[in-house]
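Colleague: predicted coordinates and the sequence they were generated for:
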Amino acid sequence: MTTFQQPLPAEAARQHKRSSKLQILRKALFIFLGAALVSVALEIFLVPNQIIDGGVTGVSIIAQHLSGLPLGVFLTLINLPFLFLGYKQIGKTFAVSTLYGVIIMSVGTALLHPVEPLTLDPLLAAVFGGIILGVGVGIVIRAGGSLDGTEIVAILVNKKSPFSVGEIVLFINVFILGSAGFVFGWDHAMYSLIAYYIAFKMIDVTIEGFDESKSVWIISENSKTIGDALLQRLGRGVTYLNGEGGYSGDDKQVIFCVVTRLEQAKLKSIVEELDPGAFLAIGNIHDVKGGRFKKKDIH
């Protein structure tokens, strides 16, 4: 007879410590990669074409243009007060991760500054610079850090104002991007808006992924039949929840499941086929972890 022993407390502690070290190393690598990509976007595409980003990065590019000092100096110095606020109000881990990312980004811009830009076409620079910038920032955010102090300000102001974090960041960036018109000319300000919009979208894609998940709620008299069909034909597990109709007072069985964006159309067709009158609600999910989300093989 084989017996299984639970890990001793000391062994469990060592395993936890090893796991924590691996997580820290993985986080550091991703922040390094993201900050390096941002450096490439700035020095190889945006800065040589006098195109700016929003936030501290945009202010730093303008300051570098007016003073002639290295971009990395302003990226570090302007971010420092915001990092102090983040340390006091948000937490040590976030502040340290952000400081690490800002240092990597600043050093990267210094190393890449002598490199010739890949293009001097401002439109191409705005498009490709925006893509690389957005992917880099998205990687850093997914790793739990940040590269811009204005996000910290927005989080703190949001706690004491009716405006959302996104609205506050947008207001700050509109002011900064508008300032580019007076410094670089209005053509470059408009190219900066293009780069900012592309970067904004790429941040979302990087954080959420191309294979975006959807939460699905289905209320039907044929809930068991639909649930079995989703399991067999779509390969997705379902959860049955008990509910009560607010108007009728009747007992209802609610189906809940999570699918990918690509599976959404097939799910709709299955529900429509089995119960055309079923209530169906689909929403976006930014992150899915644990449980039985992994798709089952369909034979």
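Modeller: Cool, the structure landed. Numbers count the residues shown, from 1 in each chain.
Colleague: all contacts plus neighbour counts: C-alpha atoms, from now on.
Modeller: OK.
Colleague: show me where the stretch 101-250 of the chain has its strands.
Modeller: 213-219, 239-244 (DSSP state E, counting those that start in this stretch).
Colleague: which other helices and strands contact the next helix-or-strand element following the shortest one?
Modeller: Right, the one you point to is strand 239-244. Note on strand 239-244: by DSSP states H and E, the next helix or strand toward the C-terminus is strand 251-260. When contacts are defined as 3 or more Cα pairs under 8 Å, 6 or more residues apart in numbering; DSSP states H and E, strand 251-260 packs onto strand 213-219, helix 223-229, strand 239-244.
Colleague: ok, now how distant is Val258 from Phe279?
Modeller: Going from Val258 to Phe279 by Cα to Cα, to the nearest Å gives 16 Å.
Colleague: who has more neighbours, the two?
Modeller: Val258 (25 against 13; other Cα atoms under 10 Å).
Colleague: from Ala229, how far off is that one?
Modeller: Counting by Cα to Cα - Val258 and Ala229 are separated by 14 Å.
Colleague: what about Ile51, how many neighbours?
Modeller: Count around Ile51 with other Cα under 10 Å applied: 31.
Colleague: most packed of the helices and strands packed on strand 251-260?
Modeller: strand 213-219 (a mean of 20; mean count of other Cα atoms under 10 Å).
Colleague: could you give the angle of that strand to strand 239-244?
Modeller: 40 degrees (axes from the mean of the first three to the mean of the last three Cα atoms, to 10 degrees).
Colleague: can you pull the contacts of Ser146?
Modeller: Applying Cα atoms under 8 Å, 6 or more residues apart in numbering, we find Ser146 in contact with Phe94, Ser97, Thr98, Gly101, Val137, Val140.
Colleague: show me which pair in those is furthest apart.
Modeller: Phe94 and Val137 (14.7 Å; Cα to Cα).
Colleague: okay, the two: which has more neighbours?
Modeller: When neighbours are counted by other Cα under 10 Å, Val137 comes out ahead of the other of Phe94 and Val137, with 30 against 17.
Colleague: skipping adjacent residues, who's closest to the more buried one in space?
Modeller: Of all residues not flanking Val137 in the chain, Gly34 sits nearest, at 5.9 Å (Cα to Cα, 6 or more residues apart in numbering).
Colleague: and what about the one you found, helix, strand or coil?
Modeller: helix (DSSP: H, G, I helix; E, B strand; the rest coil).
Colleague: that one and Ile141, how far apart?
Modeller: 9 Å.
Colleague: more neighbours: the two, which one.
Modeller: Gly34 (29 against 20).
Colleague: wait, that one touches Ile139, no?
Modeller: Yes - using Cα atoms under 8 Å, Gly34 makes contact with Ile139 at a distance of 5.2 Å.
Colleague: secondary structure of Asn284: a strand, I assume?
Modeller: Yes - judged by three-state DSSP, Asn284 forms part of a strand.
Colleague: right, and it touches Glu208 too?
Modeller: No - in this structure Asn284 lies outside contact range of Glu208 using Cα under 8 Å: 9.9 Å.
Colleague: against that first model, consider the following:
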Amino acid sequence: MAGGAIQGLGMGLFLFPHSIPSGGAGGITVLLNHWFNIGMGQALWIVNFTLLFVGIHYLGKRFAIWTVIAITMTSLSVVFFEQFSIPNRNLLYDLIFGSVFLGTGIGLLLRQGVSNGGIGVVALIISTRRKILPGRPLFLINIIIFMFTAVIVDWKLIFLALISQWISTVVVDLVCQVSFQQSYSLNWRKKP
């Protein structure tokens, strides 16, 4: 739940005010809207539902339940944080802070075998099967989707989205690598 809330903070408070896409599912949603004139909310639901169904097949029911909880928590926190406004916004600061929070939230979710929805499902399947960190497949898949979307729809915000993806996926891998065991263990002192 913390991962979903932190991800929502990055998106709702820092990235979405500048219309910076936060992932590949958003890119696919834009394409569905462009090609088939499907509403954005409905298209996003179709993308997430389809990828969630694929995830259930490869990763199991526990994955599906917690992914639905994570997606719900992210959505609620986006709605909550969109209400706040930062005076004198700076695009560069918002891009960096939003990407770090986004990556931290996604990393916490992926670390627990839970997806943030969308392309995170595919990245988790690849990282589980290949025994690699999830950041690299997440970044590569999102880049391909962003480039394809840019060619079809518009190039304007794709560069910011690519920078955001690079920062957030580096943070995802850092969060997945760091050992938090001693930081929350009651047995932090060694006995002589």
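Modeller: Looks like it came in fine. As the structure is a computational prediction, the values presented were derived from the model and not from experiment.
Colleague: tabulate the helices and strands packed on strand 251-260 of structure 1 (TSV), appending distance to Leu133 of structure 1.
Modeller: Converted to TSV, those look like this (distance: least, Cα to Cα, whole Å):
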stretch	distance to Leu133 of structure 1
strand 213-219	24
helix 223-229	43
strand 239-244	40
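Colleague: and of those, who's closest to Lys295 of structure 1?
Modeller: Of all those, strand 213-219 sits nearest to Lys295 of structure 1, with 12.3 Å by Cα to Cα.
Colleague: helices or strands up against the closest one?
Modeller: Looks like strand 213-219 of structure 1 contacts strand 251-260, strand 279-285 (3+ Cα pairs under 8 Å, 6+ apart).
Colleague: of those strands, which is nearest Met105 of structure 1?
Modeller: Nearest to Met105 of structure 1, of those and by Cα to Cα, is strand 279-285 at 30.4 Å.
Colleague: give me the buried positions along stretch 87-98 of structure 2.
Modeller: The neighbour-count check on stretch 87-98 of structure 2 (16 or more other Cα atoms under 10 Å) flags Asp94, Leu95, Ile96, Phe97, Gly98 as buried.
Colleague: how far off centre is stretch 141-152 of structure 2?
Modeller: 16 Å (Cα atoms, centre = their mean, to the nearest Å).
Colleague: just the helices in structure 1 please.
Modeller: For structure 1, the helices defined by DSSP state H occupy 9-40, 55-67, 71-89, 92-112, 122-142, 149-158, 165-184, 186-208, 223-229, 264-274.
Colleague: could you identify which of those helices is most buried?
Modeller: helix 122-142 (a mean of 25).
Colleague: equivalent range in structure 2 for it?
Modeller: Counting by TM-score structural alignment, helix 122-142 of structure 1 pairs with residues 91-111 of structure 2.
Colleague: how close does that stretch sit to structure 1?
Modeller: Its matched residues in structure 1 lie on average 1.2 Å from stretch 91-111 of structure 2 after superposition (mean Cα distance after the TM-score superposition for structure 1).
Colleague: got the contact list for that stretch?
Modeller: Residues contacting stretch 91-111 of structure 2 (Cα under 8 Å, 6+ apart): 2-11, 13-15, 18, 22, 70, 115-116, 120, 124, 134, 160, 164-165, 167-176.
Colleague: give me that answer again for 7 Å
Modeller: 3-4, 6-7, 9-11, 14-15, 115-116, 124, 164, 167-169, 171-173, 175-176 (Cα atoms under 7 Å, 6 or more residues apart in numbering).
Colleague: Asp154 of structure 2 and Ile125 of structure 2: what is the separation?
Modeller: For Asp154 of structure 2, the distance to Ile125 of structure 2 equals 30 Å [Cα to Cα].
Colleague: okay, the buried residues of stretch 87-98 of structure 2 in JSON lines with distance to Ala43 of structure 2 next?
Modeller: As requested, the buried residues of stretch 87-98 of structure 2 are arranged in JSON lines below (distance: Cα to Cα, whole Å):
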{"residue": "Asp94", "distance to Ala43 of structure 2": "27"}
{"residue": "Leu95", "distance to Ala43 of structure 2": "25"}
{"residue": "Ile96", "distance to Ala43 of structure 2": "28"}
{"residue": "Phe97", "distance to Ala43 of structure 2": "28"}
{"residue": "Gly98", "distance to Ala43 of structure 2": "24"}
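Colleague: any idea which residue sits dead centre in structure 1?
Modeller: Ile207 (2.9 Å; Cα atoms, centre = their mean).
Colleague: now do the same contact list for the alignment partner in structure 2 of that one.
Modeller: Under the alignment (TM-score structural alignment), Ile207 of structure 1 maps onto Cys176 of structure 2. By Cα under 7 Å, 6+ apart, the residues touching Cys176 of structure 2 are Gly107, Arg111.
Colleague: distance of Cys176 of structure 2 relative to Trp155 of structure 2?
Modeller: On the measure of Cα to Cα, Cys176 of structure 2 and Trp155 of structure 2 end up 31 Å apart.
Colleague: can you check Gln83 of structure 2 too?
Modeller: Taking Cα to Cα, one finds Gln83 of structure 2 at 28 Å from Trp155 of structure 2.
Colleague: neighbour count winner among those two?
Modeller: Trp155 (13 against 9).
Colleague: and Leu162 of structure 2, what does it touch?
Modeller: Contacts of Leu162 of structure 2 (Cα under 7 Å, 6+ apart): Ile143.
Colleague: for whatever residue of structure 1 lines up with it, give its distance to Trp186 of structure 1.
Modeller: Matched to structure 1 by TM-score structural alignment, Leu162 of structure 2 sits across from Leu193. Distance from Leu193 of structure 1 to Trp186 of structure 1, counting by Cα to Cα: 11 Å.
Colleague: swap in Ile152 of structure 1?
Modeller: 29 Å.
Colleague: picking up where we left off before, looking at the helices and strands packed on strand 251-260 of structure 1, which is closest to His16 of structure 1?
Modeller: Minimum separation from His16 of structure 1 across those (Cα to Cα) falls at strand 213-219, 30.0 Å.
Colleague: run through who's touching the closest one.
Modeller: 253-261, 278-285.
Colleague: of those residues, just the buried ones, PyMOL syntax please.
Modeller: With 16+ other Cα under 10 Å as the criterion, this PyMOL line picks the buried residues out of these:
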select buried, resi 253+254+255+256+257+258+259+260+278
